[in-house]
Structure formats: structure tokens, C-alpha cells
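>>> Quick one, what's the 3D model for this:
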Amino acid sequence: MWTERELMGSSPLHFVYPPGFHDVHIVFKNESASRTGSLKHRYSWALIMWALLEGHVKNGTHVFEASSGNTACSLSYMCRVLGLKFTAVVPDTIEEIKVKRIERQDGIVIKVPISNRLIMAETLARSSGGFFMNQFKNAFHAEEFHDSGSSSKPSTNLFHELINQLDGVLPGVFVHPAGTGGTISSVGRYIKKYGLKTQIVMADTQYSIYSDYVLNGSFSSQTGSHHWVTPGMAGIGYGAMGPAKIAETTSLDPAVIDRILKIPDLASTAAMRVARELGIDGGTSTGVNFLAALHLASVDQMRPITIATILADSGKYYESTYLNREWISDKFSVHGGLPVYDCWIQVIKNSYLNGDDPLELGNTKCSVVNFR
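Sure, this is the predicted structure:
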């Protein structure tokens, strides 16, 4: 596993200097450059390492996971490296390109309705004597948030790696959404433990329950599934998967989050398109991150400022969905479809060039009621 970690190296940085914002640098840590094409490569390494150390995974263990695609692809890679059998339980709405990526790593794919993923993966693992990795629960334990002390091995924390790449320059803000909650929590716990001054901002998707969970704890005994409106943003947000409880059904640590932003799903989809045109070719979370970063640049008066975020996976995985106008027209019809989508594209482009707040303008100009 340490040989594999050395092969990973450090994912590259992509710098963006929005012309409308003086002395604002947005830096994307490009995790799509990993060996399995997403942020989940380092994440899966941490999960497997934790499972090995805790004795959950041994020679011959059949590993199961519930995933929207990226974690499954990376876990199947790690299991192949170790000679282990792997089965991914994925939503039946998964993009076919993600299925093929999992199968290329010798993973087995089982499709189920999105709300049944965790139950099915756990049931299959128990009935076969395998191990359910359960990233939603166990990322809280697996993702490191400490330095490596006197060890010759460097810390595997993403933020530790980032500030080394920035030659010690500390970002003013780190922004990212929550899927399992593991990445933003591990970054936040690292920052809080070492007293760093970077603000942690969670960009929550429109119908996710995470913002209420962080702010109020109001979904600790409710599923929130009735709040979920399809299609959502693939792989991020939280909806129909049971009560949100830290280290049980989610790895999101509310204590390390400084601010919450709610980002409309169709706005995030539009931001994917604008970002791609600017050379930031990322997926759903990258759209959320880009839009959130522009908003933060518009409201934060500190200058100069570096806003750090993640390019979590490649836009090529979403060619048939979130980057496809016909799909957007169909799946996002309840949100206003292409007229609202095109409105958001123009707002985001203007914000990038002129320094306007894209969320303030977009929520007014691109409201569904304006296009009825």
C-alpha cells in the first residue's frame, strides 16, 4: 500500500485568476489526474489502509461498497492491487462510462435504486461473509487529519499536501461540498488541530440535508428523503439514505465547518459548463466548487486571498448527463430546464469577468418563476 501511495505522488494544482476579482486566486487541486481519475483514489487508499489495520480486510476478503461510481472505481483498483474481489452497489441512474471504469478494474457492478445502495451492499456483504466498506460511516475513521511526526512517510492529508505545494502559503478559504463528508471533514480537522487560519466553507447542494445537519442537527432522527429532488448533483449532497449521524451514516463532522452555502443544482450544472470553457474540465462537485468560489470572492473583502478547492473528477464522465443539453432539458425540467440553465451560464460568465456575486444575481434573475 505504501508503494501505491508513492506512485500517487502529489496531484497537480490548477490556478485561476478571475479578471473581475482583483488579487483573488482560485486554486484547484486537480484530483482528476489520479491513477483512477478522481479524488476517490487517495480516499480509497485511506479506506483500504484503515480496513487492513483494523483487521476488517484480510487475504481472500470480498469487499463491497455503495457508491455513485468514483469511489467504486478507486476501491476496485485498490482491491485488484491486493488480489481481492470487489463488488460495487451503484444507483441505477449511474453513467455507463462509470460502470465501464469499475469493470475495467475487475469490479462487479450491481445496480439498484439510489436509496437502496447501502442496505443492499450491507446485506450482500453479510450473506457472503465479506466486508462492507461503508465509506459514509468509515471515512470519518479512515481519513487522516494528523501530521506524520517522526515517520519518514509524509502525512497523507490532502490539505497538508496542498500547503506544501503552495510553499507554505496558507489559503484564506477552503471550499468543498460533502458527499460522504470525509474529505471536507479530514481537511477541517487538520486545520483546526494545528490552529491554521483557513476558513472551512461547505458548499451544499440544493436539496441536500447537510446544511440543516451542520447548523441545527435537525435531521439526526429523520431521513430527509422527502426533501430530495432528482436528479441532484451526482455523488454529492445527501438525501434518501437514512438518518444523518456522524460516524454512523455520514462522515461529516459539523464541528469543523465555519460556513455553509446553498448552491442551486441547475446553477452548479451551468457552472460546470462555464468552468469547462475556461479550461477547468471537472464534474459535478467542480461546478459546485467553482460557483461557490466566485461567490466567496465577491463577498470576502480580504485581499489578496487564495481560495482553495478541488477538481474532483473529469467532466468526460458527464458528457451524456450534466454536460448534455438534451439530458438537462429532460431531467431538470422541474427546475426550469434550459431557459434557467442558460440564464445561469450568462450570470456566471458575467461574474467571472465583472466581479459580481453570481449567487445573488442568479437567484434573482434565474428564478423559475421568471420563465413561466
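
>>> Only C-alpha atoms from now on, for both contacts and neighbour counts.
Noted.

>>> after the strand or helix carrying I102, next one along is what?
I102 belongs to helix 96-104 when assigned by DSSP states H and E. Next along the chain after helix 96-104, taking DSSP H and E as the criterion, comes strand 108-112.

>>> Unless I'm misreading it, T156 sits right up against E144, doesn't it?
Yes - with contact defined as Cα atoms under 8 Å, T156 reaches E144; the gap is 6.7 Å.

>>> So between those two, which is more surrounded?
Taking neighbours as other Cα atoms under 10 Å, T156 and E144 compare with E144 leading, 23 against 20.

>>> compare with the first, here's sequence two:
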Amino acid sequence: MIRRDWVASAVARIEADFNRSADTHLIPLALPAYPGVHVYFKDESSHPTGSLKHRLARSLFLYALANGWLHAGSTVVEASSGSTAVSEAYFARLLGLPFIAVMPAHTSPEKVAAIEFQGGTCHLVDDAASIDAHARELARATGGHFMDQFTYAERATDWRANNNIAESIFRQMALEPHPVPAWIVCGAGTGGTAATLGRYLRYRCHDTRTLCVDPEHSAFFDHYAASVGRGRGDASACAGTSRIEGIGRPRPEPSFIPTCIDAMAKVPDALSLAAMRQVSARLGRRVGGSTGTNFVGVLRAAWAMRAAGEDGSIVTILCDGGERYSHSYYQPEWYERHGIDTREADAALARALDGEAIDVPVVHAEGGRNDAMAASVPSFEREGPGVRLPT
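Here you go, the predicted model:
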């Protein structure tokens, strides 16, 4: 029998921790080639555990506690490539619970160290596609609870209020020249952030639309294309593992809700990482690869707005800091090992920053007040003349 007094104490500790934390910053970034477009980064790296996943972990723990899934002494298990595990380890330690992270063997050593710093244990597996199965088995063997972020992310977050990321963005944008963004750009990891944003925008009747960006070796883009009737081929899975840590999945996850998204773009890894380096240079500090993926989406939306003669704002997410990737994305040897040509991607990004269209596949849902993205992308194409996606 789960003791209600322990649950009440655990919830109180999480709420007190939240009350001690300040909101994350909203950082403007000028794009001179797009003078009517104001761009902002929601800096989620300033959370106590250094990433956007801090919000998700807090929501997952509160959801599990309210459902009666955790009790004193529960072993908490998660399948995670890193950032969610770091944040969940933080909350597990806050509640005095053991934590095990099941993750791919190629996860950055900095993330492994961060999990262990928070008191967690890392269980590395060679086959990234099997981490869920390993996590379920570990939870069964320990009598613990598998948090299952990829299933519960979209339902654990209160998208109506409770300081979700969408509410925070609109509160911080209130005094800006264009307080209601034309676009909010986010990546697809669990799908939970995109669902929270999309639901909140509809619930509050905002005209803002969501652009979700997907890296290579991820199934979300094809799944979305099939869902809006513009895809072809198998949209149920893809080969390989995403090289942009924190986003991309080999299959569509339960928390990914296509109908919450207005448009989706597929971003080559080389372009994501070129954008990562540009954002780092412009902000004066390193950011992670998923922030670069987001910035490619920002440039695509900015070009579409300018092409349609629109002024307005775009908000995207700075997901985490680059210190977690010092051994990979910031090392030339890593690019050589993965066969990534940085020169072509850097040149393509430089052209986009100068005002040219950035050449990435985009699929859009039908309808909506603002059709700038749709008008600038007349069809769904797998490849274009710039940085190409592998077939």
C-alpha cells in the first residue's frame, strides 16, 4: 500500500524546488538579412540540470506520484540518451530514490558524468533501439517504475497552465514589438514539447503556429508527412540512430501528436551542426546540436515570412549547453569519423544568413491564417539543390 503521507511529502519537495527556481531567459538574436523578423531563444540551459528536459522530468515525477506509481524506496528507471536522465536523476535524488538510466553506449561521456553526479547509475546498451526493452526489464527486476518519457511526455505536462514552456514564452514576450509570435520552432525528441506548444496555442486561441524540426535518422518527419497526406513510403520506422543527441527517434513515439503541429522540416545533420556553431559564435557561448537544428527551422520560417511580406517574431528553444558535447560536435575528428563535410554546410548556412532560402524539405498541414510557409514550399521533396539528405 502506497503511503499517502510520503506522496504528499514528495510532491511538496518538488514544488518547493520549483519555487526556488527562476524562469529561464528569453534571448533576442538579430538577423540583419530579415529586418522585419525578430528572433528569440528560450534558454532552457539555465535550469538546474542544464536543459529543456528539466521541465519534462519534473512533470513526469509529479505525474507518477499523482498516479500512485512511486513509493518510498522505488527504483526509478528511464530510457534516455542523456538530458532527460540527468534531470530525472536530479529529482530522484531530491526524493531519496535510486535512479537507473538506460541509454545507448555512444552517449557522450559528459552526460554519463552528469547523471552520475546527480546520484544516478548508467546502464549502457549497444543497440539503441532496445533501450526501452532493457528499461522495462530493469524496472521489473528491481520492483521499480519505468518512467517511459516517450509515452508519457505529452500527457504529463499541463498544457493549460502550471508554468509550462508555452505560457512562459507568452508571458516574457508581452512587451516585445510582436508579442504574439508568428512561429514557435522546436525539435522532436519525445514529441512532448511540440504537443504542449501546439495545444496551448489552440487553447489560448493564438495565431502562432508550430514548426517542428527533425534530424536525419529519425522517423518523425515521414510520419508527419504521411499523417497530413503528403508522404510516401514507410513512415513507421527508419534505419540508423540520430547523431543529434536529444532529438530524433527510429520510430514515431506515442507522445508525438502530428495534429498539434502546423509544419515540419527535415534538417541534415551537417546543417544542424553548422547552425549550432553559428549560434554559439553569435551568443558567445557553446550550445548543443539540437539548438542548431532549431535555428535552421528559424531561418526557414524567417525566409518564408519575408517572402510573404510579413513582419513578426519567431521564438525557438536553446535546448542545452555545448559543454556536454566538447568531445564530439566541437572536435574536428568527430566530423571526420562520421563523414560530415562542414564546408558545404557552412556555406549553405552563410547564404541563408545573407537572406537566401535555406534548402530543407518542409511539409505543412492544410489551412491556417498564415500560409507563408506553405506558399514558399509548393510540394514535399526529399532532396533539393543545397545540402542533401541521404536517401
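
>>> re the thing from before, where in the second structure does the helix holding I102 of the first structure align, residue-wise?
Under TM-score structural alignment, helix 96-104 of the first structure corresponds to residues 109-117 of the second structure.

>>> what do you get for stretch 59-70 of the first structure?
The aligned range for stretch 59-70 of the first structure is 72-83, by TM-score structural alignment.

>>> about what we covered before: contacts for the match of helix 96-104 of the first structure?
Contacts with stretch 109-117 of the second structure, where a contact means Cα atoms under 8 Å, 6 or more residues apart in numbering, come from 82-83, 85-86, 89, 101, 121-122, 323-325.

>>> Which of those ranks first by neighbour count?
A85 (33 neighbours).

>>> Quickly note the distance from it to A357 of the second structure.
As judged by Cα to Cα, to the nearest Å, A85 of the second structure and A357 of the second structure stand 37 Å apart.

>>> Need the counterpart of K29 of the first structure in the second structure.
Match for K29 of the first structure (TM-score structural alignment): K42.

>>> what does the strand or helix carrying its match rub up against?
K42 of the second structure belongs to strand 37-43 when elements are defined using DSSP H and E. Contact with strand 37-43 of the second structure is made by 24-31, 169, 178, 298, 302, 305-306, 311-320, as judged by Cα under 8 Å, 6+ apart.

>>> next structured bit after that strand?
Next element after strand 37-43 of the second structure (DSSP H and E): helix 53-66.

>>> Which strands and helices lie in contact with that next one?
helix 4-20, helix 83-95, helix 149-156 (3 or more Cα pairs under 8 Å, 6 or more residues apart in numbering; DSSP states H and E).

>>> among these, which is the most enclosed?
Each of these was scored by mean neighbour count; the highest is helix 83-95, a mean of 25, by mean count of other Cα atoms under 10 Å.

>>> Mean deviation, that one versus the first structure?
On superposition with the first structure, the mean distance recorded for helix 83-95 of the second structure (mean Cα distance after the TM-score superposition for the first structure) is 0.4 Å.

>>> what packs against that helix?
Going by 3+ Cα pairs under 8 Å, 6+ apart, helix 83-95 of the second structure lies up against helix 4-20, helix 53-66, strand 76-79, strand 99-104, helix 109-117.

>>> and those as CSV, adding distance to V185 of the second structure?
Below are those laid out as CSV (distance: least, Cα to Cα, whole Å):
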stretch, distance to V185 of the second structure
helix 4-20, 25
helix 53-66, 16
strand 76-79, 25
strand 99-104, 27
helix 109-117, 25
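
>>> Mind checking the ones you listed for the one nearest to T193 of the second structure?
Proximity to T193 of the second structure (Cα to Cα) singles out helix 53-66 among these, at 8.5 Å.
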